[in-house]
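Undergrad: take this sequence and fold it.
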Amino acid sequence: MTWRDSVLLSTVLDLPVEQRHALLEVLVAVAAADGAIVAEEAACVESIMGAVMLHPEARAGLRNQLTDPPLWSASLAEIDRKHARIMVYLAAYVAAVDGEYDEAEVRLLRQMCEALDLKKKVLKDAFAWVESGLNWMASLHEETG
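TA: As a prediction, the model looks like this:
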């Protein structure tokens, strides 16, 4: 997780715990969109659970959802408009963490943006943010490797 992620996640801490939980349910749904949650996606979701300070019992429930993802529409409805953009950025990050965007993940991200009444540019910006962050991490790896 980079300093950029930390800034974004610190904003999530402003959310009530119910909305943080709903956000993580949405992220689980994105990770599962392609039919399988790989280790990188599970680790990313776990990392975000810790960063947004979810209670251990809530984390256990979310871990169970990794094998049986929730309906994303109900969880998405709990996220307020003010934080919708943050959710899209984090969801794009989860979708990319295994090295590629699966078509099903991208389709789900688009559906979520439509459900939140967000402009297409928000998702485009989220993809650019993720790419920038991944490039930044790769450059650090090259410098230290």
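Undergrad: okay, CA-based contacts and neighbour counts for the rest of this
TA: Noted.
Undergrad: helices along this protein, start to end?
TA: Assigned by DSSP state H, the helices in the chain fall at 3-12, 17-32, 39-51, 56-65, 72-77, 84-96, 103-115, 120-144.
Undergrad: let me have those helices in JSON lines, extended by mean neighbour count.
TA: Below are the helices of the chain laid out as JSON lines (neighbours: other C-alpha atoms under 10 Å):
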{"stretch": "helix 3-12", "mean neighbour count": "14"}
{"stretch": "helix 17-32", "mean neighbour count": "24"}
{"stretch": "helix 39-51", "mean neighbour count": "18"}
{"stretch": "helix 56-65", "mean neighbour count": "14"}
{"stretch": "helix 72-77", "mean neighbour count": "16"}
{"stretch": "helix 84-96", "mean neighbour count": "24"}
{"stretch": "helix 103-115", "mean neighbour count": "17"}
{"stretch": "helix 120-144", "mean neighbour count": "14"}
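Undergrad: another one to check against the first:
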Amino acid sequence: MKKTLIYFSLIFALFAFSGCNQSNHSTEETTNTTTFQADKSDITNSTYTLKVRKNMDLANAEIKFKDDTMEWTRTYAESETDTANASPEKIVLTDVKITTENEEYTIVGKKDGSTQTFHFRKIGNFRIEDEEGNIYTL
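TA: Predicted coordinates:
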């Protein structure tokens, strides 16, 4: 009985301390970052809402892409302690053209007769990041 217990302990120790060496795995394989390819169809006719805010004054935000328009509504808190009193800021672009390159979306449209350009970066499936670092999800 004692020999059996010693054998099982040795076998267990052998497996426990062998680690990843025998299976050709390494921790470096899991830490590589993936670049997501931006596709126009990901944001066409979609509504993205604020998920993670980098700007702490930003209380709420939503981006709507519909046909050839983009409506971006952002609500900023008037003070750090009172988010109930907030002022919305709305940008509506018409004649929107969406181009993609790697993980970047470039949205060009007209607002009050002038051309405006916004850049977003695809950071995951159905997740985009604006130029300020705020993250939106579908």
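Undergrad: what's the TM-score here?
TA: Taking TM-score structural alignment, normalised by the length of structure 2 as the basis, the two superposed chains have a TM-score of 0.21; 55 aligned residues with a C-alpha RMSD of 5.3 Å.
Undergrad: show me where structure 2 has strands.
TA: Assigned by DSSP state E, the strands in structure 2 fall at 46-52, 58-66, 69-77, 86-101, 104-111, 114-124, 127-129, 135-137.
Undergrad: give me whichever of those is most buried.
TA: Most buried of the strands of structure 2, by mean neighbour count (mean count of other C-alpha atoms under 10 Å): strand 127-129, with a mean of 23.
Undergrad: can you tell me what sits against that strand?
TA: The contact list for strand 127-129 of structure 2 (C-alpha atoms under 8 Å, 6 or more residues apart in numbering) reads Phe120, Arg121, Lys122, Ile123, Ile135, Tyr136, Thr137, Leu138.
Undergrad: still on that earlier bit, for Lys2 of structure 2, find the nearest of the strands of structure 2.
TA: The closest of the strands of structure 2 to Lys2 of structure 2 is strand 114-124. By C-alpha to C-alpha, the value is 55.0 Å.
Undergrad: can you name every helix or strand that the closest one contacts?
TA: Contacts defined by 3 or more C-alpha pairs under 8 Å, 6 or more residues apart in numbering; DSSP states H and E place strand 114-124 of structure 2 against strand 104-111, strand 127-129.
Undergrad: now these in TSV, with distance to Ala77 of structure 2?
TA: What follows is those, written out as TSV (distance: least, C-alpha to C-alpha, whole Å):
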stretch	distance to Ala77 of structure 2
strand 104-111	24
strand 127-129	20
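Undergrad: specify the stretch among these that is closest to Ser9 of structure 2.
TA: Of all these, strand 127-129 comes closest under C-alpha to C-alpha, at 48.6 Å.
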